[in-house]
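Peer 1: Pasting the sequence and the predicted model now:
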Amino acid sequence: MRVSELAKKANVTSETVRHYTREGLIVAKRDPNNGYQLYDGVALQRIQFIQQARTLGFSLKQIDDIFQHADSGDSPCPMVRELLLQKVPETKAKIAELQAHLNTMEAALAVWDQMPNGTPDGHSICCLIEDWNHEEDGTTTTDTQEP
């Protein structure tokens, strides 16, 4: 398969195929007649694996490590389990951080609903942000003013 054929079968862009090739995640052979990169079924299988692993939050570097284990005949499954065990609490922390951020945004909107719009006057950019009291939403952000 050429790049475009592989991309179509894997439901990715041609640039994604090229990127994975540059990263060494998939391998192409060169057609001696025209120099085109040619891919086999293994490349398709690997791209499908990459897409599934990315959905689970694995980085390309981690996926490369998984491929290296598999290519050397070792089972990468224990490493995959360990990586995912580490990712779960990290993801929970990110969700909590995003939830706190969302709460802050919603609190700001509630406060701003009671405030009039202002016009920049050379001393103010947007009164909604500048006059908003961060403590009204219960968060502990610090209010710093730069000179």
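Peer 2: Right, received. Where do you want to start? Because the structure is predicted, anything quoted here is derived from the model rather than measured. Numbers count the residues shown, from 1 in each chain.

Peer 1: Only C-alpha atoms from now on, for both contacts and neighbour counts.
Peer 2: Noted.

Peer 1: Tell me if Ile50 really is in a strand.
Peer 2: No - Ile50 is assigned helix when assessed by DSSP: H, G, I helix; E, B strand; the rest coil, not a strand.

Peer 1: so what's it up against?
Peer 2: Leu60, Ile63 (C-alpha atoms under 8 Å, 6 or more residues apart in numbering).

Peer 1: try the one 10 residues further on
Peer 2: Taking C-alpha under 8 Å, 6+ apart as the contact definition, Leu60 lies against Ile50, Arg54.

Peer 1: any idea how far it is from Glu97?
Peer 2: Computed with C-alpha to C-alpha, to the nearest Å, the distance linking Leu60 and Glu97 is 25 Å.

Peer 1: now do Leu128
Peer 2: Here the criterion is C-alpha to C-alpha. By it, Leu128 lies 23 Å from Glu97.

Peer 1: Just give me the neighbour total for the closest residue to Val27 other than its chain neighbours.
Peer 2: Excluding its sequence neighbours, the residue lying closest to Val27 (C-alpha to C-alpha, 6 or more residues apart in numbering) is Thr21, at 5.9 Å. By the other C-alpha atoms under 10 Å criterion, the neighbourhood of Thr21 contains 16 residues.

Peer 1: Hmm, Thr21 is touching Ala28, no?
Peer 2: Yes - the criterion here is C-alpha atoms under 8 Å, and Thr21 meets it with Ala28 at 7.2 Å.

Peer 1: Presented hereafter is structure B, for comparison with structure A:
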Amino acid sequence: MKIGDLAKATNTPVETIRYYEREQLLPAPARTDGNYRIYDDEHTQRLGFIRRCRSLDMTLDEIRSLLKFRDAPQDDCGEVNQLLDDHIGHVASRIAELKMLEKQLKALRLQCGGPESASACGILQGLDTAALSPESFGQHAGHVHGTLHAPAKRAG
């Protein structure tokens, strides 16, 4: 099947498929005489595996490790268990950070009781104050934001 067919079959954008190939998560497909990529059922299954891992917020490095074991089914899966345990720990940490973020946002929301002029808005004033004094809304506010948008940078 061509890349567009694989994309439809797996509900994956074509550019994402190409990216996974560049990252060597998907093996290079065969090519036609016209240089079109031709994928088989193994590509479909592997891409489905990758997509399920990504839906669990696993990093590309974590997925590479899991694929290594998937490709060597005779190997002991102790490292797979450890990888998942580590990932669960990362998720638990992020949940704690998100709860702190929610608390900070709720405290900020309480700063404005209703529609007023922007110059009298307690939320805007609170954000200005927080910019000057981060501890007024917790020390981890920037850390939570960075974690949410860059999970691939996480060690492990």
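Peer 2: Yes, it's here. A quick note: this is a predicted structure, and the numbers were derived from the prediction, not measured.

Peer 1: SS state for the residue most central in space within the second structure?
Peer 2: Within the second structure, one residue has its C-alpha closest to the average C-alpha position: by C-alpha atoms, centre = their mean, that is Asp57, at 4.3 Å. Remark: Asp57 of the second structure carries the secondary structure label coil [criterion: three-state DSSP].

Peer 1: Map it across to the first structure for me.
Peer 2: With the correspondence set by TM-score structural alignment, Asp57 of the second structure lines up against Gly57 in the first structure.

Peer 1: list the contacts for that match?
Peer 2: Contacts of Gly57 of the first structure by C-alpha under 8 Å, 6+ apart are Lys87.

Peer 1: and the gap between Ala110 of the first structure and Glu135 of the first structure?
Peer 2: To Glu135 of the first structure, Ala110 of the first structure is 13 Å away according to C-alpha to C-alpha.

Peer 1: again but with Lys61 of the first structure, I slipped
Peer 2: Counting by C-alpha to C-alpha, the gap from Lys61 of the first structure to Glu135 of the first structure is 41 Å.

Peer 1: which helix of the second structure spans the most residues?
Peer 2: In the second structure, taking DSSP state H as the definition, the longest helix is helix 78-109.

Peer 1: once aligned to the first structure, how far is that helix on average?
Peer 2: By mean C-alpha distance after the TM-score superposition for the first structure, the fitted helix 78-109 of the second structure averages 1.3 Å away from its aligned residues in the first structure.

Peer 1: Would you mark the buried spots in that helix?
Peer 2: Using 16 or more other C-alpha atoms under 10 Å as the test for burial, helix 78-109 of the second structure gives Val80, Leu83, His87, His90, Arg94, Glu97, Leu98, Met100, Leu101, Gln104, Leu108.

Peer 1: helices or strands up against it?
Peer 2: Other elements packing on helix 78-109 of the second structure under the criterion 3 or more C-alpha pairs under 8 Å, 6 or more residues apart in numbering; DSSP states H and E are helix 60-70, helix 122-132, helix 141-149.

Peer 1: quick one, which of those is packed in tightest?
Peer 2: Neighbour counts averaged per stretch over those are highest for helix 60-70, at a mean of 17; criterion: mean count of other C-alpha atoms under 10 Å.

Peer 1: mean shift of that one relative to the first structure?
Peer 2: After superposition onto the first structure, helix 60-70 of the second structure lies on average 2.1 Å away from the residues it aligns with, using mean C-alpha distance after the TM-score superposition for the first structure.

Peer 1: ok, so what distance separates the residue nearest to Arg37 of the second structure when sequence neighbours are not counted from Leu110 of the second structure?
Peer 2: Residue nearest to Arg37 of the second structure in three dimensions, not counting chain neighbours: Arg31, with 4.6 Å by C-alpha to C-alpha, 6+ apart. Distance of Arg31 of the second structure to Leu110 of the second structure, given as C-alpha to C-alpha: 60 Å.
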